[in-house]
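In: build me a model from this:
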Amino acid sequence: MAPHRRGDHRAQSPSPAQSPSRGGRVARLRRTLLAGLVAAAVAVPVAGAARPVDVPAPAPAPTVPLGSATPAELTARYAAAREGLRAAERAADAYGAHRRAASLRRMAGPGRQFLSFDGRDGGRSVEAVGDLARADRIAVLVPGADTGPDSYGRFRAGAVALEGTLRRELGARAAVVAWLGYRTPGTASAASLTPGRADQAAPGLRAFVEELSAAKPRARITLLCHSYGSVVCARAASSLPAAAIVLYGSPGAAVDSVTDLDTPATVWAGRAANDWVADVPHLRLPLLPGSELGFGADPVDRAFGARHFAAGDGGHSDYLAPGSVALDNLARIVDGREPSRA
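Out: Below is the predicted model of the structure:
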């Protein structure tokens, strides 16, 4: 989902007596879909041939499972991914996608630790921040809409802030994994209003977490799922080997309750006071066979059944901002501690 400037304020939610009827909410959601379709129709011609998904990249070299995640094994994985990044950078430059090439050049810089990279179809990557070999606390960040190689710096900044908070403030031996394992939808697109991309992404997320758990069987693994990423996590949640799943800035998880996630993990939910996602209607409407519009119940609704944490007064993109209430509480959940409550 798109950034929301810090300090923006949404209108106060109506009381139950003033709440719009179901028919009004349905009409509003349909208007939202129409607006997304119109925006997409305008954006595609403007993007032209240089759309991020169209930038060519070579196929990555095959990788083997993590095994025991020893320092030597991880160093080899990081080196192989760096070569893939550099090859994709050359291909992007040759194509004329210089913004993509510049972003890939930064991603391939010294000290970066990518477990995998595939530049095709918009780009997929998995980056470790911190000492993954020695970590006994691992957070897996799952991003929402409009996250990709061209905007990767913003996503990584959140991972860096979280790892720093875990290490410096809580004294944890922790690593943060920035999992960009799917083609995220654009905010102004019809894809951001349906769970289709999440359905495509979930098997990859599940496979990665299972591989990570097998390589680090004693580590506590937490999924931190932002915005549309919360739909991805919900689709992957069943029997996932994670201690906790955190849904924040969520438009809904495409289920009615925590019970429907079929997970042994503790499920947390939080939303910042000035996050515009609070105004998203919480409905699920059938579209074509096998598809639906909307993401259903609000994870911060008490009836959903998640445990709540305080997320402060930031906006939609402020949850991992350094020094924020949300960042502190997310770090505490990753470390297995109790956060402050909403």
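In: okay, CA-based contacts and neighbour counts for the rest of this
Out: OK.
In: so which residues of the stretch 51-200 of the chain form helices?
Out: Listed in chain order, the helices of the stretch 51-200 of the chain (DSSP state H, counting those that start in this stretch) span 71-95, 98-107, 152-164, 196-215.
In: let me have those helices in a markdown table, adding distance to residue 46 and mean neighbour count as columns.
Out: Output for those, formatted as a markdown table (distance: least, Cα to Cα, whole Å; neighbours: other Cα atoms under 10 Å):
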| stretch | distance to residue 46 | mean neighbour count |
| --- | --- | --- |
| helix 71-95 | 18 | 19 |
| helix 98-107 | 16 | 19 |
| helix 152-164 | 22 | 20 |
| helix 196-215 | 23 | 18 |
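In: report the separation between the closest residue to residue 250 other than its chain neighbours and residue 185.
Out: The shortest distance from residue 250 to any non-neighbouring residue, by Cα to Cα, 6 or more residues apart in numbering, is to residue 227 (4.3 Å). To residue 185, residue 227 is 11 Å away according to Cα to Cα, to the nearest Å.
In: for residue 155, give its distance to residue 106.
Out: 13 Å.
In: got it, and residue 188?
Out: According to Cα to Cα, residue 188 and residue 106 sit 27 Å apart.
In: ok, now residue 23?
Out: The value you get for residue 23 to residue 106, if Cα to Cα is used, is 49 Å.
In: now show me the structure for the sequence below, then we'll compare the two:
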Amino acid sequence: MAVAAAIVGSVTAGAASPVPGTPAPPQLPPIQAQTLGERYAVNRGYIADAERAAHRLGDSYRESHLRQLGSPVRQFLSFDAQGDGQAVEVLGDLATADRIVVLVPGADTTLDTFDHLGSRHASLSGGAHALHDEMRRLSRSSVAVLAWYGYRAPRTMSRDVATTARAEEGGRRLTTLLGELRTANTHAPVAFLCHSYGSVVCGRALGGMSPRTSAGLAGVAVFGSPGTGLRSAAGLPVRVPVWAGRGARDWIARAPHVSWSAFGTTLGFGTDPTSPSFGARPFGAGNSGHSGYLEPGSTALRNLALIGLGRGSVVSGG
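Out: Next comes the predicted model:
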């Protein structure tokens, strides 16, 4: 019981706090097709301001990452430089895309790991670029990929990573994003591709959706998942295809699939989404390790790109 209390108490204790001198995010226009360029430009200016602030504060580590994120060729739908930060990068033309994919990351995602997390393809931005390239290789359709760091991702070496608290918040934000995407692009089906703890975020979003709030959602794939917080895909309040895959070298296979509630939060994430009892559609993930699903040339990347394109009939099985 003491352990459970400590875990619950840590849920908010690990949240990043604004660093004095770091500018707050700017006011942005609503997300609409005609305002996307303005949002990208305002965020680009904000990143430059945050980079200068990091320089004044003597934070050369954050300064160097902000310099890279502030490249004039990058498009950020949202950005917050405070603490661990928030960032939603858009690859492709969101307003005119025929398909939209939202890549939802797992633990240890911060502004400082956005472009490199052990390796380039293991990071959120690197994985999103690999996915975007693979989708374009497989289809002539216009595609947009969002690298969505839109929630407070937990750290692997923290108690938060064993609870659903961060996922509750992230799930609500992900549902809000889906509605915003509908205003920016009224015709493109949207797929959520959810890695590791990000699959818990997606599980929370799906579990709280209604037919109205799920409009436009064409499919969900979870990979490297410790569980989604859901008992089964069949029990969802909305009917969308749910896919699950796990690489042969992924250590997450050893994670216990338990779930119990204590002190207002849930510990553990329940049913293994790759198990027959969960009822997801299996997809092949080859020999991927936990951070290797979006590695160029991998079986997992190809199948995830096909799911994002809505070509489930040619996805190879698990």
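In: need the TM-score from the superposition.
Out: Once superposed, the chains reach a TM-score of 0.88 (TM-score structural alignment, normalised by the length of structure 2), with 296 aligned residues with a Cα RMSD of 2.1 Å.
In: centre of the chain versus stretch 30-48 of structure 1, how much separation?
Out: 23 Å (Cα atoms, centre = their mean, to the nearest Å).
In: can you give me the buried ones in that stretch?
Out: Residues of stretch 30-48 of structure 1 classed as buried: 32, 33, 36, 37, 40 (neighbour count, 16 or more other Cα atoms under 10 Å).
In: hmm, back to that, so what sits against both of residue 227 and residue 185 of structure 1?
Out: Shared contacts of residue 227 of structure 1 and residue 185, defined by Cα atoms under 8 Å, 6 or more residues apart in numbering, comprise 144, 145.
In: tell me who's in contact with the equivalent of residue 225 of structure 2 over in structure 1.
Out: Aligned by TM-score structural alignment, residue 225 of structure 2 pairs with residue 250 of structure 1. Each residue near residue 250 of structure 1 by Cα under 8 Å, 6+ apart is listed here: 226, 227, 228, 229, 230, 231, 271, 277, 298, 299.
In: between those residues, which is nearest residue 243 of structure 1?
Out: Proximity of those to residue 243 of structure 1 (Cα to Cα) peaks at residue 230, which lies at 15.9 Å.
In: that closest one maps to what in structure 2?
Out: In structure 2, residue 230 of structure 1 lands on residue 199 (TM-score structural alignment).
In: list the contacts for its match?
Out: 104, 106, 222, 223, 225, 226, 227, 228.
In: the third one: neighbour count?
Out: Other residues near residue 222 of structure 2 number 31, with proximity taken as other Cα atoms under 10 Å.
In: in what helix or strand does it lie?
Out: Assessed by DSSP states H and E, residue 222 of structure 2 sits inside strand 217-223.
In: that strand - contacts with which helices or strands?
Out: Secondary-structure packing of strand 217-223 of structure 2 (3 or more Cα pairs under 8 Å, 6 or more residues apart in numbering; DSSP states H and E): strand 190-195, strand 242-245, helix 299-308.
In: what angle do it and helix 165-184 make?
Out: 150 degrees (axes from the mean of the first three to the mean of the last three Cα atoms, to 10 degrees).
In: gap between strand 217-223 of structure 2 and the chain center?
Out: For strand 217-223 of structure 2, the distance to the chain centre is 11 Å (Cα atoms, centre = their mean).
In: check stretch 82-90 of structure 2 too.
Out: 12 Å.
In: what sits up against it?
Out: By Cα under 8 Å, 6+ apart, stretch 82-90 of structure 2 touches 16-19, 22-24, 74-80, 110-112, 125, 144-152.
In: show me which of the residues you listed are buried.
Out: 22-23, 75-80, 110-112, 125, 144-152.
In: any idea how far residue 4 of structure 2 is from the residue nearest the centre of structure 2?
Out: Centroid check for structure 2 by Cα atoms, centre = their mean gives residue 104 as the closest residue, at 1.2 Å. Going from residue 104 of structure 2 to residue 4 of structure 2 by Cα to Cα gives 27 Å.
In: repeat that for residue 250 of structure 2.
Out: As judged by Cα to Cα, residue 250 of structure 2 and residue 4 of structure 2 stand 27 Å apart.
In: how about residue 137 of structure 2?
Out: On the measure of Cα to Cα, residue 137 of structure 2 and residue 4 of structure 2 end up 48 Å apart.
In: and residue 146 of structure 2, by the same measure?
Out: Residue 146 of structure 2 is 35 Å from residue 4 of structure 2, by Cα to Cα.
In: likewise for residue 33 of structure 2?
Out: 46 Å.
In: also residue 44 of structure 2?
Out: 42 Å.
In: same check on residue 106 of structure 2?
Out: In this view, residue 106 of structure 2 and residue 4 of structure 2 are 22 Å apart by Cα to Cα.
In: how near is the counterpart of residue 168 of structure 1 in structure 2 to residue 300 of structure 2?
Out: Residue correspondence to structure 2 (TM-score structural alignment): residue 168 of structure 1 is matched to residue 137. Applying Cα to Cα, the value for residue 137 of structure 2 to residue 300 of structure 2 is 15 Å.
In: so those two - more neighbours on which side?
Out: Applying other Cα under 10 Å to residue 137 of structure 2 and residue 300 shows that residue 300 carries more neighbours, namely 27 against 12.
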